[in-house]
Every structure is written in C-alpha cells, then in structure tokens.
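>>> sequence plus predicted model, see below.
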Amino acid sequence: MALNGTAEAIESSGSNASDKSNKGAFFRLMRETKPSIGLLTTAVLLSVVSTLVGLVIPMFTKNLVDGFSLAALDRTQIIALVAAFAGQTLASGLGIFLLNYIGQKMVASLRDRLWKKLLVLPVSYFDNNRTGESVSRMTNDTGVIKTLISEHVAGFFSGIISIIGSIIVLLYLNWKMTVIMFIVIPLAALVLYPLGRKMYKISVGMQDETASFTATLSQVLSEIRLVKASNAEPREYASGSKGITGLLKFGVKEGLVMAWISPLISVVMMMLLVVVIGYGGMQVSSGALTAGELVAFILYLIQIVMPMTQLTTFFTQLQKAKGATERIMETLEAEEEAFDTGKEVDYANRPVTIEDLSFGYKEEEPVLKEVSFRMEPGTVTAVVGPSGGGKTTLFSMLERFYLPHEGRILLGTEPIDSFSLRSWRSIIGYVSQDSPMIAGTIRENLCYGVERSVSDEELRQAAEMAYADGFIAELPNAYDTDVGERGVKLSGGQRQRIAIARALLRDPKILMLDEATSSLDSRSEQVVQQALNNLMAGRTTIVIAHRLSTVVGADQIIFVEKGTVTGRGTHDELLKNHEMYREFAAQQLQIAEGILDEARD
C-alpha cells in the first residue's frame, strides 16, 4: 500500500491541469465543511511535539555508542528519558484522536450538506441518475474522504516533520553521505511515475464500478417481489455477477501495479542501505565518521523511510478522494429547486388555467403539445384518453416537478411559478395509483408531510372519512401497526385508503387523483370511491382515469390523445361529439348500440 502511494505521490506532483483542478476542488470542498481551526492547530502542534521528541532519540543513541556508558546515566536523566517517551506517546495519541474527531465532524458536515442537496434536487435529476449511484455518493464516496481525513492526515503532518527534521540532522552529521543517499530517489521516481498515473486511473474506475454495482443492488433488492414473481433470479444474478467481475478486474489491475511497485521500492530501500552502510563503513575506517554517528545516520534513515510509508498511504488515499470529490461536486453543483423563492399562496379558491402548455422529457420528443383548459374552483375535471397520451406528465407539470417548454399554468391570474414551491405544493393533495408509503407505522404514514401536530381525534376522523377506520381497528396495534417497506403488509385497497386519509389531513385546496381506483377489485373500488367522494367535496379536483364509470359525473372531461387535447365537455357532450370517446364508452360502459345510434343522430 505504501509503495502504491509513493508512485501516486510522484504522479500527483506531475499531474495535468485537470488533476490539479480536481485536487483544488477537494480542498475547496473540505474548507466548505468549516473544520475547527483551533482543534486542527492543536492536533498538528501535538504531532509536531511528538515528532520532535522522536528526533532526539538517535542522538542519544549516538552518544551511547561513542563512549557514553549506561553507568554515566543518573536518576534525573533516566526520569527525563522516560518522561520524553511518555510525553511523545501522549502527544501522538491525543493528536491522532483530535484529527480523527475533526475528520469525522467534517465528513458528517459533508454528508449533511449532500443529503440536504439530494432532497432539493428536481425530479429530472433522479430521472437521469440511478438511486443506487446517489446512495454510493452518500456512503462510499464520503467514506473514502472520511478515511483520508480521520486516519491519514495525522501521519501526513508527522511524517513531513520527521522527514524534514531527519534530513536536517543528516546534513549536519555528514552532508556528503546525505547527498549521495538522495541520488537514488530521482532514479526511482522515473520508474514509479507511470505506475502512479496508472494507479490513479484504476482508483477512479474502481469508484465508478462500485457506484454502478451499488445501483444494481439497490434496484434489485427494492423490487425483489417483481424479481421473484418474474422468475428473473438468473437474469439479476447475471447482472450482479457482471458487476462483481468488473470490480474483480479493477482489483486485479491494482494488484498488478502493486506487484511492480513493491519490488521496485524494495530495491530502492536496499540500495539506500547498501550506500549508507558501505560508504559509512569506509568513513568510519578512515576516522571521518564515528561509529555512533553511523548508527545515528542509519536510525535517521529509518525515520525517513517509515514516515515515507505514512506519506505514500496518504497520497494513495488522496488520489481516491480526488475521484470521489469529482462525483460529489457534480451532485452539489447540480441545479436545485428554488424551494422557498416566491410568494405565498394567499387565496387558493381560484380557477386553475392551463394555457398552451408544451413539454417533453427530451425537447425533440414532445409529450404535451399546446394543452389548454380551465378548472373552476370546487369542480371536478377528468382527464381521459389512451395510455401514453401525457396524462400523468400533466400532473407532474401541475406539481411543478418539471418546467414547461412553452405555455404556463395560472392560479387565477397569477402564474404558479410566482409562488414558492413549498407554498404551492402545500395546497395540493396527490393520491396516486401506487399509493406510496414509507416504512413505519400507520400513524407515521398518515401524518407524513403534515407540518403540524395531529391529535388522535383528527386521525380517527380522517380514517373514518377514508373508510380506513374499520381495518385499522382490526390490526394488532391499530395506528401503531408497522406497515413494512413500501407498505407491503397492507392490501392495495388499504394503502389507497391510507393515502386518502393522509390527503384529508393535509386539507388540500387542489386535489389530483391519478388512477386512484384502477388496480382495485370492484368491492374495494366501491369503498375507495366513497372515500374519494368525501375527499373531493368542496375542492378543485382533477382526475386521471381509464375507467369512465368513475368520471361520468365530472363537471368536465378533457380527452387527451398523443399529448393533444382533442375533446372537452361533459360525458353526454363527448358521447355526441367525440368519436374515440364513444369507442371508450362502448367498450367500458357497454352502452347499447341503439343509444349510440341515437347519440350520433
């Protein structure tokens, strides 16, 4: 590992502009975590004290070898020597602890910042980045930085001091032998430089492969029921095995580079020892150097070699941290939602108007094309049409998950983007087909996102209006029953009623229902529909539904085909005027042929 780092340390000194930029980004990111300067200074000073004490030991040994006998030691000198060793140990230990503490605090600050950033990134970011990769940024990449700061920074500072101090003393003892010794190092650098560059590329590739593998694991394990129901275990095993093989390849490449670096560094160290002992022995024979000075010289050489191990480990980790920083900075610099920018929605009981709205996830592939209609307050608007027509995308535009390419949405006469996202979304209740739930209790799911204290009586009333009170009362722990990950311990109808009760607690002014009953059996649908009727009362409601039976009583129906509004009106009006709607009605409501003929007439 140390030898690996030596190469990377050499490589880092000759890195290109991009590498320097990455390194600068790393140190800028660390500064932004606002470490305690006082604690950092104290930790460094303690490391300096520990290292300086260590530099005295070889000189003491020199005196012993050159005729200073143990008999000459008095009690005071022995106590001083023991105190020096104890002080060195204490200072070193305390310095390492403080640096570890500072590192943990810095990385905790970084993770807090990254987590806060992830929560305010727009939905479009998560459309283009796999969840597992974001998890890897939070855990693996920050873990690399944590290891660097908390485990290797102490060795870096003490190592630098030890090396500089040892070189100064060596030059004082015998400058000629010191100069000869350091001729070997540039020769080693010429060999290690290309190996160091190779190791850096391997480190970055290893992190990318780790993030991809984490993403695969997260996806498969989160949808394990789909995997098993589809007999897809072999397929997913092959996918995971591919990731494991990729990590193995990078590990083997790393081992191959290490296999070259280790022997080379061993040769360099042996050459240094041969030079020092051989040339030093000649100097002792000629009387130019005492035996004690040669022993001290060798001990100081060890004090250079050992810290070099610490430094090389530091630079190895620094290269990995630079790669991790690149990906963290990509996330931190991503454009986020302006969550609190804009004014409050002071009066929500106003018409919602969609004017010439156009949008596509890719600009060259529009999903919505010049969509226009108006929803009066307190009315029900149904959006129907073939699958893939853009109905759910329209809901995403109303929630402001995406910005329109053209057109706008108004509340009254004010564009909805003039309101803060927090204020706008607080007046919207969204009940989807999937009824997403968090791992936790029914109470936690009902109160999720409700920014006020909710009493037991309010919970009971909301559950009663959502027709959820009956099944909740039958559960072992009632409202404190755990629902499992994504609510797997509840049926689809139960999850839907929990979602409706949650929307009731939010008391939204605008209600969006996305296929809220499509996946239910007829009995559950009837109960959920009754709960929805309670929820819709007095609210501006927009409904997506494939089952026309659930929307025939809507105040207006908007028919959307391929992102375009091709019809609008009541159920009866569309039966008379819209051919595809008549086909939908014939298929789903099974209207008698005679009634259809009458409608055509």
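In hand now; what should we look at? Numbering: from 1, shown residues only.
>>> contacts and neighbour counts: CA atoms only from here.
Noted.
>>> can you show me the strands along the chain?
With DSSP state E, the ranges of strands along the chain come out as 352-359, 368-375, 380-384, 406-411, 414-415, 428-432, 510-514, 540-544, 556-561, 564-569.
>>> JSON lines please, covering those and showing mean neighbour count and distance to Leu589.
JSON lines is the format used below for these (neighbours: other CA atoms under 10 Å; distance: least, CA to CA, whole Å):
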{"stretch": "strand 352-359", "mean neighbour count": "20", "distance to Leu589": "29"}
{"stretch": "strand 368-375", "mean neighbour count": "18", "distance to Leu589": "26"}
{"stretch": "strand 380-384", "mean neighbour count": "24", "distance to Leu589": "14"}
{"stretch": "strand 406-411", "mean neighbour count": "19", "distance to Leu589": "33"}
{"stretch": "strand 414-415", "mean neighbour count": "14", "distance to Leu589": "38"}
{"stretch": "strand 428-432", "mean neighbour count": "22", "distance to Leu589": "23"}
{"stretch": "strand 510-514", "mean neighbour count": "23", "distance to Leu589": "20"}
{"stretch": "strand 540-544", "mean neighbour count": "25", "distance to Leu589": "17"}
{"stretch": "strand 556-561", "mean neighbour count": "23", "distance to Leu589": "16"}
{"stretch": "strand 564-569", "mean neighbour count": "18", "distance to Leu589": "18"}
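>>> let's bring in a second one:
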Amino acid sequence: MSGPRAMMAASAERSMDFKGSGKRLLRQLAPDRRLLWVMLAAAVLSVGLSAVGPWVLGKATDLVFAGVVGRETAESGATKGEVVSGLRADGDDGLADMLSGVAFTPGEGIDFTAVGQVLLIALVLFLLSGLLALVASRCSIKVINRAMSRMREDVQAKLERLPLSYFDRAKRGEVLSRVTNDIDNVSQTLQQTMGQLINSLLTIVGVLAMMFWISPLLALVALVTVPLSVVVAARIGKRSQPHFVQQWKSTGKLNAHVEEMYSGHALVKVFGRQEESAREFAEQNDALYEAGFRAQFHSGVMQPVMFFLSNLNYVLVAVVGGLRVASGSLSIGDVQAFIQYSRQFSMPLSQVASMANLVQSGVASAERVFELLDAEEQAPDARPAEVRTAVDGAARPAGRVALEKVSFRYEPDRPLIEELSLRVEPGQTVAIVGPTGAGKTTLVNLLMRFYEVTGGRITLDGVDAAALPRDELRSGIGMVLQDTWLFGGTIAENIAYGAAREVTRDEIEEAARAAHADRFVRTLPKGYDTVIDDEGTGVSAGEKQLITIARAFLSDPVILVLDEATSSVDTRTEVLIQKAMAKLAEGRTSFVIAHRLSTIRDADVILVMENGSIVEQGTHGELLAAGGAYAGLYSAQFAQAVAEVD
C-alpha cells in the first residue's frame, strides 16, 4: 500500500504512541534548561515552605490547647504530673492519656505572645512560598512560549522543505488545522498543566515527607488509597486516549471540509450542492461530537472517582488520628496538621487525575504536529564545488535548457514520461500543447524541481539542474500560472512580490503598464495602494491574472514559464498581452503551456505531447501542413475565429 492511504495508516499507528510523543514534546523544552532549573528550584522551595506551614500552625494549636487546659486545671494547684496521676486515680485513664501528650502548665493560660510569634512565622513562610511560586510560574510561562515559538518555526521551515507531492495529497484545511489548532492546543495544554503538574508532584513528595516525620503510622494509613488511585487513573487514561486522538483527527477533517466549501462556495451554489455539503458537514460534525463526548466523558469520570478516594482517605486519617490523640501518642496540633496534609496530599492527586484529559488532548495534538514534522522531505540541495564555480563564473545564465532521456512517474508502477529528450536554445519560445493528462504541467514542474526526475536529467546552461540549489534555480525562472495567487496587501505590494530586491514605485508601474494592468489599477479608489485580500476581492479574475503577469515582468527572469497565463482575460486583452509577452521574451527562453492554440502560433517550437511523450514537433505552419495531432486540435478550436480577431 502506498500514497495517501499508506500515509493515513502510518498516522493512525503513530497516533497511539502516547509515551513516545509525550517524551518528544518534553524535549521541546530542552533548549531552556537553565530556566527550567530555576523554575524547578523555585517550585521546590515554594512547595517546601508551604509543606512546613501546616506543621507550624499545628504548633499554634498546641499552644492554644495547652493554655486552655492549663487554665482549667489552675484550681488544683498541682503540677502536670500530679494532674495526670489524679485522673488515673479517679479511673479516667482516657483523659489522662490524652493530657499526658499536652505540654500544659497548671495555672497558666494561653501564651498569646508565643502564639503570635508562631503565626508570624507561618505568615512569613506562606508569603515566601507565594513569591517563589510566582517566580516558578513566570519561568514556566517563558519556557513554554519559547518552546511553542520554536515549534511554529520548525513547522514553517518544514512546510518550506516539503515536496509539492505532499500538498497534492494533503487537504489544505487539514494542514492548516495541524499548524494552527493543534499547536494552539499543545500550547494551552502546557500552559495549563506543566506548572501545576510539577507543583502537584512536588507537593505530594513534600507532604508525604512531613506526614512520615509527624507519624509514620498515619502516613501509611494515608497511603492506603494511593495504589487504588494509580490503578484508576491508568485504566481511565488508557481508555480515553484513543478518543482524544480521534477527536483531533475529526477536527482536522471538519476544518478541511469547511475550508473547501468556503473557498468553493460559488461552485457549490452553481451546482446545487448545498444540501450535500450541509449533509457532509453534519456527518463530520456528528463524528467530532461523538469523539469529543467520549473523550471528555471517559476522562471526566476520573475526577469524581479521585474525589471519592480523597474523602475515603480523609475519613481514615481522621479516625486513626483521633485514636492516636486519645492514647496520648500525638498532640491535637499534630493531628490537625496531619488532616491538612491529608487534604494537601489528596488534592494534588486529584489535580493530576483531572489534568489527564488535558494532557491526553495535548499529546494527541502534538502527535499530529510531529507527524507533519516527520513527513518525508524533498531531497536536500547538492552543491558540488565545480557546479558552484560554473554558476558563479557566468554573469547571467543564457537560458539554454536540455532534457536528456527524462523519465518520471508519480507512482512507481505507473509511468507518465519515458525517455523524453528536448533541447531549447536561449531566446527560443517553446509551446507545449496536448490533451489533458498528457504531461504538460508535469514537464514544467520537473523543470522547476517541484518534482525530481526518476530517470535522465535536466540541464540549465549545461549544468545539471539537480545539482543547483532550488532557490537559485527558481530565482531565474518567472512563472505565471492559470490559478492566480494574491496575498492580503496593496496591489503595489503584490506586484513587487516578484522582485528579489527592493523596487521603486516607478518600476512597479512600468511592469504594470507592460502587462496592461496599469489602466484598470488607476480606476480603483486608491490606485496602486488599493488593499485586496488573498481572494482578490474587488478585482475580477482577468485583473488578478494581469497583476500576476506584472509580477512576472518585474522579476526579470532568464526563463519564462506561462501555464495558460492568459486564460482569464478577454480576447482583445489577450492579444495585447501576447505582444507584451513577445517583448518580455526577447533574449529569454520561454515555455508556454496552452490549450488555446491561438496564443502560441508565433512560437519557435511547438511540442505536441500525448501520454508523456512528444508525438509532434515543429512550427505552427509545419504542424498544420503535416495534418497530424496538432492540426486536429487546431481545427477543433475553430481557426476561423482567430482570423476574425486579427
């Protein structure tokens, strides 16, 4: 299995690698190790101070309780030992055991000075803990935002290295969903979970240490529910992860459908496909709903289950702690601190469990981003020293192009072009015609190295095109496609996009006049400063074509490639553009792909392609006289109509 299906199958297989993708996501933070260490140190100190706080408050409770007991036993005039012995003599052993663990002095009330000092210490501890938590949070935010910035840069660089074949297979909405929605989801997941997760894990360790220090027995009691919590979290997480993967896959498919229907909304209405489009949207929306519901439901079960286990832990600690106080083994303040620690211990466990759905959703999105980053790239540019010298030695390439036994196939078992040879001299205009699927556009794609030849080679001025850097090769080629492309900005900026250097307004206007675009541009409200969007709203299809042709004029290329460049303009404008193109083509090699044969009658060489091979070659007159395939195409397009235009 090959092609898109194989890619989708591989994607489904990799999408279940939660552990591997999670580790890879964490490695994105590695470049900021120093800041991570600062964050970790601040978090450790913050959690440590916060963990000591309840124990300090427990000491304040002990002071208050001791004061109350001391005041109540003031009338006896006895020492603590005598009071306890008296209680045992009266048969009240339970109360005697409890008071034996209280540091009271009969006759002395509450020492408010000591209580105030303890509370002040607790206040300072909590204040410092909060400040350190703020430092840790700031470091965490900075690390995450830097990592996401690098990830976006990696994705952008990856998109530039991907071959044209990748974008031929992938839907634009799906790619956009990975670049925008999935990266945003990863960013939100890290922002919401990383700092809290580290804080929760450190809190568990710190609180557990304090619990064992106060009472190992109570600590063991508190740990009874931990194995059960771990088992529950693991089972629920394992069941919910596939649903999160499916949720983000469904999101990508829905985005792709919406993007396609929006960009082609006119055709949808023309052919009456609104109901079909709405039905497909409803199906994909329902699929997204089902996947999202299952993912959120399975992960949402975790929090109430963990809350129940937390309450069970609280009850166990309270019961056993009460018995320890009654026996005099622990003070009330220690039990109070322990109950707080029990809550602090259960809370981060619940937080970690509640974050499971966020983490799983984020990792599912990260897997999709990594899948894009792992996509097969185009072969890297080779740059041997001798090629570099040959290219640098010439002041300007002449534009001599040769195809030497070129073969190409999109699929290994389906040949498209076989053993194609062609030589084009500098300044020649080569027209390529033929039925749809004959390989005309493929030939140009090979020249531009959008695809690599599978056999033979293409040379430019005697230098193998495969040995030239793609940017350098393409910088000498001006291309005007049938499908126009504009970006959001002014008309002047769109025309200037074709130049590799800074250009003046005069140069932009000169290029527009050469392309016969100047006239309609000046009729717009702000002329060349008129702002258009990427859909070219406000200008017609033919006017958009003129802007792209002006862009090609400004690029001053060595080789011109015109792929049905005049398909969207009227007949009169087409004639004017042909004259302008003839002027532009002087001294330049030109490749013209045309279905309207009236546009290529003056070409130096006309190639007729069928099934990836050149079946006829010659001038317009020669091919008409031959009465072959070209003559058949020409007669089918009513040659008499061309004569009327002339």
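Received, thanks. The structure displayed is predicted, hence computed values, not measured ones.
>>> returning to that earlier point: and the strands of the first structure: which comes nearest Arg235 of the first structure?
Closest approach to Arg235 of the first structure among the strands of the first structure (CA to CA): strand 428-432, 30.3 Å.
>>> can you list the residues that contact that closest one?
Strand 428-432 of the first structure is contacted by residues 399, 496, 499-500, 503, 506-516 when judged by CA atoms under 8 Å, 6 or more residues apart in numbering.
>>> at 6 Å what do you get?
If you take CA atoms under 6 Å, 6 or more residues apart in numbering as the criterion, strand 428-432 of the first structure is touched by Ala503, Pro508, Ile510, Leu511, Met512, Leu513, Asp514, Ala516.
>>> quick one: map the fourth one onto the second structure.
This means Leu511 of the first structure. Taking TM-score structural alignment, Leu511 of the first structure has Leu560 as its aligned residue in the second structure.
>>> need the contact list for that match.
Leu560 of the second structure neighbours (CA under 6 Å, 6+ apart): Ile477, Gly478, Ser590.
>>> separation between it and Lys405 of the second structure?
23 Å (CA to CA, to the nearest Å).
>>> and Glu535 of the second structure, by the same measure?
As judged by CA to CA, Glu535 of the second structure and Lys405 of the second structure stand 40 Å apart.
>>> check Val56 of the second structure too.
Taken as CA to CA, the span from Val56 of the second structure to Lys405 of the second structure is 86 Å.
>>> now swap in Thr203 of the second structure and tell me
Counting by CA to CA - Thr203 of the second structure and Lys405 of the second structure are separated by 70 Å.
>>> and Val433 of the second structure, by the same measure?
Distance of Val433 of the second structure to Lys405 of the second structure, given as CA to CA: 20 Å.
>>> same check on Phe18 of the second structure?
From Phe18 of the second structure to Lys405 of the second structure the distance is 48 Å (CA to CA).
>>> centre of the chain to stretch 263-272 of the second structure, how far?
Remark: stretch 263-272 of the second structure is offset 30 Å from the chain centroid, using CA atoms, centre = their mean, to the nearest Å.
>>> what range in the first structure does that stretch sit on?
In the comparison with the first structure, stretch 263-272 of the second structure aligns to the range 222-231 (TM-score structural alignment).
>>> start and end of that stretch, how far apart?
16 Å.
>>> so which bits of it are buried?
Val227 (16 or more other CA atoms under 10 Å).
>>> likewise for stretch 546-554 of the second structure?
So for stretch 546-554 of the second structure, counting by 16+ other CA under 10 Å, buried means Leu546, Ile547, Thr548, Ile549, Ala550, Arg551, Ala552, Phe553, Leu554.
>>> distance between the helix ranked longest in the second structure and the chain's centre?
Longest helix in the second structure, counting residues (DSSP state H): helix 112-161. The chain centroid and the centroid of helix 112-161 of the second structure are separated by 25 Å, computed with CA atoms, centre = their mean.
>>> superpose on the first structure and give me the mean offset of it.
In the superposition with the first structure, the average deviation recorded for helix 112-161 of the second structure is 2.4 Å (mean CA distance after the TM-score superposition for the first structure).
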